[in-house]
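[1] Next one to model:
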Amino acid sequence: MVGGKKQLVSVRLCHADVERIQALASRLRVRESDVIRFALRLAFNRLAPLLDEQARGRDLIPIFLECGPELTYHFDLEPRALEAIVNDGLDDPDRKVESHDIELLAALHLPGYHLPARLKYQPKPETTSQLPSGGLQQYLYAKYVQPEAVSGRPDISAGPSTAHARNRTPLPNAAALDEAAQLSSFHNK
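    Model prediction:
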């Protein structure tokens, strides 16, 4: 909006998306533009931590655990670009996300059969020889968002976290990543 006024924006959509918008508008008995604005608000709410210029490193782990597969797939984010988004401009090494964990985040959108090859050269997590039984999401959450859960004491250096607002249900690919990591560790023995 310019000066509080609405602005006209042109967006190219595929035919299937237009049909979905029309179907939702018809079902809800609203205008198609209302459906589009609602979808945008939902996306902005989910991606709010990325709008915060101060959020860096471990502060962004919850958003990438929740939306990472969709973000990395839709925007074709390779590990190098993802690392720049997460760690760029961060001087505090305690708040940085390690490169091998960024690789894991970037691999979340891959189909299960691609994961063993992608994880083959990844270093193992420090705590065990394979990912914890709770999955990749729990490993990264415990390591970066609530490290006190692993160490038993609060981590005051972590800074603000967006974890309280994140949905912590397991990602669909977390089980596939666990299985791939186990296969990878089995093949490396």
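
[2] contacts and neighbour counts: CA atoms only from here.
    Fine.

[3] what's the helix or strand for the nearest residue to residue 117 once chain neighbours are set aside?
    Leaving aside its sequence neighbours, residue 117 sits nearest to residue 184 (C-alpha to C-alpha, 6 or more residues apart in numbering; 7.6 Å). Of the helices and strands defined by DSSP states H and E, residue 184 is found in helix 174-188.

[4] residues making contact with stretch 17-25?
    The contact list for stretch 17-25 (C-alpha atoms under 8 Å, 6 or more residues apart in numbering) reads 31-32, 34-36.

[5] any chance of those in CSV, plus distance to residue 48?
    Listed next are those as CSV, based on distance: C-alpha to C-alpha, whole Å:
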residue, distance to residue 48
31, 26
32, 24
34, 21
35, 20
36, 18
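
[6] let's see this one next to it:
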Amino acid sequence: MQQEQKTFRRIVTGHDADGKAIVITDAPPVHPQLVGGPGGPTFFEVWHTLKTPALISLQPSEPEENGLVLPPPKNGTRLRIIEFPPEGEDFRKLMSADTAAEFKSMGSEKTSSAGEPPPHPLMHRTKTVDYGIVLEGEITLVLDRAETTIYAGDIVVQSGTNHAWANRSGKACRMAFILIDGEFSNEFNHA
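    Reported below is the predicted structural model:
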């Protein structure tokens, strides 16, 4: 049985006509999306910026986006919360589905497709630097040649690596992710 996660709020600040700081919105996130059906993770798209440096306006408006997009906009950033349920029978069914098509629909065509079986069926790679912060629970970070379990309060700096998240704990895990658009250095041409 999946544990019910506490809802969180998204507070967006801005400025009034006199340039004084105010709260624009204070509510639960507006874009929760279940990925892969029952047993899959729930993505909460919190905010994204379109460029760096980010344009700061008096009254920030809700960023527009159609559907779930895994990476941030080109030269932009993305903040999302993901709730990972434990990997149970429902998840095993999800894993047998066409995960490459699922990732492609989210703008990440670089899923694991090497000749040998990947260490986890949801392996993927984005041209980003991601800061992943475990807020509640625990989860295992799976890489091509390593894995490590991270716990509430731990932070991962994921630097364009092929990876997956495996919740083997039996309890839900909630993580915050800050994704920053990047590009691979010329070193990757020789790797």
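
[7] Quick TM-score on the pair, please.
    In this superposition the chains share a TM-score of 0.28, using TM-score structural alignment, normalised by the length of structure 1; 94 aligned residues with a C-alpha RMSD of 5.6 Å.

[8] Tell me how far the residue nearest to residue 117 of structure 1 lies from residue 48 of structure 1.
    Residue 184 of structure 1 sits 35 Å away from residue 48 of structure 1, going by C-alpha to C-alpha, to the nearest Å.

[9] cool, residue 72 of structure 1 as well?
    As judged by C-alpha to C-alpha, residue 72 of structure 1 and residue 48 of structure 1 stand 17 Å apart.

[10] higher neighbour count, those two?
    Between residue 72 of structure 1 and residue 48, counted using other C-alpha atoms under 10 Å, residue 72 has the larger neighbour count: 21 against 12.

[11] The more buried one touches residue 106, doesn't it?
    Yes - using C-alpha atoms under 8 Å, residue 72 of structure 1 makes contact with residue 106 at a distance of 6.2 Å.

[12] my guess is residue 181 of structure 2 contacts residue 129, does it?
    Yes - if you go by C-alpha under 8 Å, residue 181 of structure 2 and residue 129 touch, sitting 6.8 Å apart.

[13] who's more crowded, these two?
    residue 181 (21 against 18).

[14] which non-adjacent residue is nearest that one?
    Per C-alpha to C-alpha, 6+ apart, closest to residue 181 of structure 2 is residue 128, 4.7 Å.

[15] I'd like to know how far that neighbour sits from residue 157 of structure 2.
    Plainly put, residue 128 of structure 2 is 10 Å away from residue 157 of structure 2 if you go by C-alpha to C-alpha.

[16] Repeat that for residue 143 of structure 2.
    For residue 143 of structure 2 relative to residue 157 of structure 2 (C-alpha to C-alpha), the value is 13 Å.

[17] who has more neighbours, residue 128 and residue 157 of structure 2?
    A direct count of neighbours by other C-alpha under 10 Å for residue 128 of structure 2 and residue 157 places residue 128 higher, at 22 against 12.

[18] what's the burial count for residue 139 of structure 2?
    Residue 139 of structure 2 - counted by other C-alpha under 10 Å - has 25 other residues nearby.

[19] for the one 3 residues further on, same thing?
    One way to gauge burial is a neighbour count; for residue 142 of structure 2, by other C-alpha under 10 Å, it gives 20.
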